[in-house]
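**Q** Give me a 3D structure for the following:
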Amino acid sequence: MAEGIAPSHRRPKTFKARILSLFLLWRLQQPRHGYLLVRDVQSLVVTPVRSSTVYAILARLERIGYIKASYDRKSAHVRKLYRTTASGAALLQKVREKHSNSLLREFMRDLVG
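**A** Presented below is the predicted three-dimensional model:
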């Protein structure tokens, strides 16, 4: 994730992947299925993001324990639901604390108003 927060073997290699990972962790504080997450990401970014990229990041986050998947069998189609784990929530909190007065926060505030 952000430098100094997750061991290097757990960090995505690109800035884009790091930001998408954090965004997905943030969105998954409430259970969501993959299709909604892909739509969320695509509405957020200026450049296109393939659904395969989102699913690859979800798989990585699940593998390292930052999110957990379960199956929703209530609808006609079985859907895989993802949710942030305690480890993922702790990582989000560390990122919030680290960037509470950062250039990134200032940039985002200026960007969105």
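**Q** all contacts plus neighbour counts: C-alpha atoms, from now on.
**A** OK.
**Q** contacts for the host helix or strand of residue 71?
**A** Of the helices and strands defined by DSSP states H and E, residue 71 is found in strand 67-72. Strand 67-72 is touched from outside by 25, 28, 58, 61-62, 78-85, 88, with contacts defined as CA atoms under 8 Å, 6 or more residues apart in numbering.
**Q** at 10 Å what do you get?
**A** For strand 67-72, contacts defined as CA atoms under 10 Å, 6 or more residues apart in numbering pick out 24-25, 28-29, 31-33, 58-62, 78-89.
**Q** structure for this one too, so we can compare:
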Amino acid sequence: MEVKFAEPGVLILASLAGGPKHGYALIKDIEEIAGTTLGPGTLYGALGRLERDGLVEALPAEDRRRPYRITAAGAEVARAYLEHVRAVARVGLRRLGPAHA
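**A** Below you'll find the model as predicted:
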């Protein structure tokens, strides 16, 4: 059974935490780390929102590819969100216990 909960913005920030990437590299990295595929519309829509909010920034284009990098604010937001999710997951897994594994 496959269930997907992560928001595209969180997946993008987690990917960019490993270094700057252009669109296709983001799609492939997110597939690898999260097992989900973001379509181009979803990816670039989320990148636009993240850029507007100051969480990522576009770098100069390289051979028609525009790489993006996470900003300090983006790293702070990503860390806070992921720590919150980790705390919720810890409680949820403890409550489920081994009987639900």
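**Q** care to give me the TM-score?
**A** Laid over one another, the chains give 0.69 as their TM-score (TM-score structural alignment, normalised by the length of the second structure), with 87 aligned residues with a CA RMSD of 2.5 Å.
**Q** Identify each buried residue in the strand holding residue 71 of the first structure, please.
**A** 67-69 (16 or more other CA atoms under 10 Å).
**Q** follow-up on the earlier one: from the contacts of strand 67-72 of the first structure, list the buried ones, please.
**A** 24-25, 28-29, 32-33, 58, 60-62, 79-85, 88-89.
**Q** how about residue 12 of the second structure, what's its match in the first structure?
**A** Aligning on TM-score structural alignment places residue 12 of the second structure opposite residue 24 in the first structure.
**Q** And its match, which helix or strand is it part of?
**A** Take DSSP H and E as the rule and residue 24 of the first structure turns out to sit in helix 15-27.
**Q** Number of residues surrounding residue 15 of the second structure?
**A** As a burial measure, residue 15 of the second structure scores 23 neighbours (other CA atoms under 10 Å).
**Q** Surely it and residue 26 touch.
**A** Yes - the criterion here is CA atoms under 10 Å, and residue 15 of the second structure meets it with residue 26 at 6.6 Å.
**Q** Between the two, which contacts overlap?
**A** Common contacts of residue 15 of the second structure and residue 26, defined by CA under 10 Å, 6+ apart, comprise residue 32.
**Q** now the residue nearest the centre of the first structure, nearest residue through space, not along the chain?
**A** Nearest residue to the geometric centre of the first structure (CA atoms, centre = their mean): residue 24, 2.0 Å. Spatially, and ignoring its direct neighbours in sequence, residue 24 of the first structure is nearest to residue 37 (7.3 Å; CA to CA, 6 or more residues apart in numbering).
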